[in-house]
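**Q** Coordinates only, no sequence provided:
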């Protein structure tokens, strides 16, 4: 149990919740389990998160934000838009593969919680499309890409590459030819974005 003398922060509660979810799974994990792991009463946890659903949504958002935050640096870089787009999509694919491969129990929980928290998932997708829009707009501004509506094009790129970042496809990510398939799709996407000479 965690010492109760430490200040109970939202971050500590989310860390404990993640561990409880990993250990018990989403069907069996309770707020009481989280409180026990923290060495506090469940009422103390409820003072930070009014409901179990709110706590699970916060954990889901925290997981999704890790990916969004990691990719934001690539989107903001001052490099060639094609390179940024390639690196951004590769980093998204790598992050999702790590989540599924490094901690399968937590990833299974993640899939359940993202199914429950469509608002958090929708915000995550919006943030990712925003980042793609920045990259594609930079390509349009430099004459590398053609896109009458960069945001619409960003949404199309996101959906066209879904097989490499949507958790529904996780079972395919360890196939030996998946990297080749990713490169082929990425080449096709880039050819479609390039401005005609």
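**A** Okay, I see it. Keep in mind that this is a model prediction, so the values were computed, not measured.

**Q** drop to CA atoms for contacts and neighbour counts, all remaining ones
**A** OK.

**Q** Pull the contacting residues for the most centrally placed residue in the chain.
**A** What sits nearest the mean C-alpha location of the chain, by C-alpha atoms, centre = their mean, is residue 64, with 3.6 Å. Counting by C-alpha atoms under 8 Å, 6 or more residues apart in numbering, residue 64 makes contact with 121, 124.

**Q** go again using 7 Å as the cut-off
**A** Residues near residue 64 by C-alpha atoms under 7 Å, 6 or more residues apart in numbering: residue 124.

**Q** That one: helix or strand, and which one exactly?
**A** In this assignment (DSSP states H and E), residue 64 forms part of helix 52-76.

**Q** now that helix, how far from the centre of its chain.
**A** Helix 52-76 has its average C-alpha position 6 Å from the chain's average C-alpha position, going by C-alpha atoms, centre = their mean, to the nearest Å.

**Q** hold the first one in mind and look at this next one:
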């Protein structure tokens, strides 16, 4: 990257140098203001003819150095490698989130199944007071199981995202712009 900037600056310098001396090419530039010396003037066209090949040689050398250096090719390869690394991390994260959703759904479904079984047992009780207590307990147990499942789901998702962030850092890639809660909040 620094080499590209250096080459760009060199091209700008050559361009400005050429324009400056082309503008005054028809005139002579005095070296000394008051007294003429042995060589009292310089012809800008002659300077351009001498300097231009040297600058071209420098530019060609810089370009050949860039092409021959394996670090630049390696940098491009590393960037592709980093992208593959993040792609694998994203896939791992998404599979883990889907698994977490499946586990959460199974937990909620199990809590409803347990409530159904508790309610069926409660309706076998003949005494009203005992039956009402059993019915209330069935709903309380289902609500507690649902809260526990949600707590576990949130903790699992947080761990999944933290793991992804660590993997992304290892892959040497900037933040992806994804929000941790983006996969959960459907109300946006």
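**A** Structure received. If you're wondering where the values come from, they're calculated on a predicted model, not measured in any experiment.

**Q** What's the TM-score once they're superposed?
**A** Comparison of the two superposed chains (TM-score structural alignment, normalised by the length of the second structure) gives a TM-score of 0.26, and 72 aligned residues with a C-alpha RMSD of 4.7 Å.

**Q** Which is the succeeding secondary structure element to the helix holding residue 64 of the first structure?
**A** If you walk from helix 52-76 of the first structure toward the C-terminus, the next helix or strand you reach (DSSP H and E) is helix 81-102.

**Q** list the helices and strands that following helix packs on?
**A** Packing partners of helix 81-102 of the first structure (3 or more C-alpha pairs under 7 Å, 6 or more residues apart in numbering; DSSP states H and E): helix 52-76, helix 118-141.

**Q** want to throw those into CSV with distance to residue 187 of the first structure?
**A** Below are these laid out as CSV (distance: least, C-alpha to C-alpha, whole Å):
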stretch, distance to residue 187 of the first structure
helix 52-76, 19
helix 118-141, 15
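
**Q** looking at those helices, which is buried most?
**A** Between those, the one whose residues have the most neighbours on average, counting mean count of other C-alpha atoms under 10 Å, is helix 118-141 (a mean of 19).

**Q** Now do that helix and helix 52-76, the angle between them.
**A** In terms of direction (axes from the mean of the first three to the mean of the last three C-alpha atoms, to 10 degrees), helix 118-141 of the first structure departs from helix 52-76 by 10 degrees.

**Q** relative to helix 81-102, how tilted is helix 118-141 of the first structure?
**A** Between helix 118-141 of the first structure and helix 81-102, the angle formed by their directions is 150 degrees, by the same axes, to 10 degrees.

**Q** Against which helices or strands is helix 118-141 of the first structure packed?
**A** The contact analysis (3+ C-alpha pairs under 7 Å, 6+ apart) places helix 118-141 of the first structure against helix 52-76, helix 81-102, helix 150-160.

**Q** how much space between residue 114 of the first structure and residue 181 of the first structure?
**A** When distances are taken as C-alpha to C-alpha, to the nearest Å, residue 114 of the first structure and residue 181 of the first structure turn out to be 26 Å apart.

**Q** no, scratch that, I was asking about residue 93 of the first structure
**A** Distance check for residue 93 of the first structure against residue 181 of the first structure: by C-alpha to C-alpha, it reads 12 Å.

**Q** what number of residues lie near residue 115 of the second structure?
**A** Residues contacting residue 115 of the second structure under the criterion other C-alpha atoms under 10 Å number 21.
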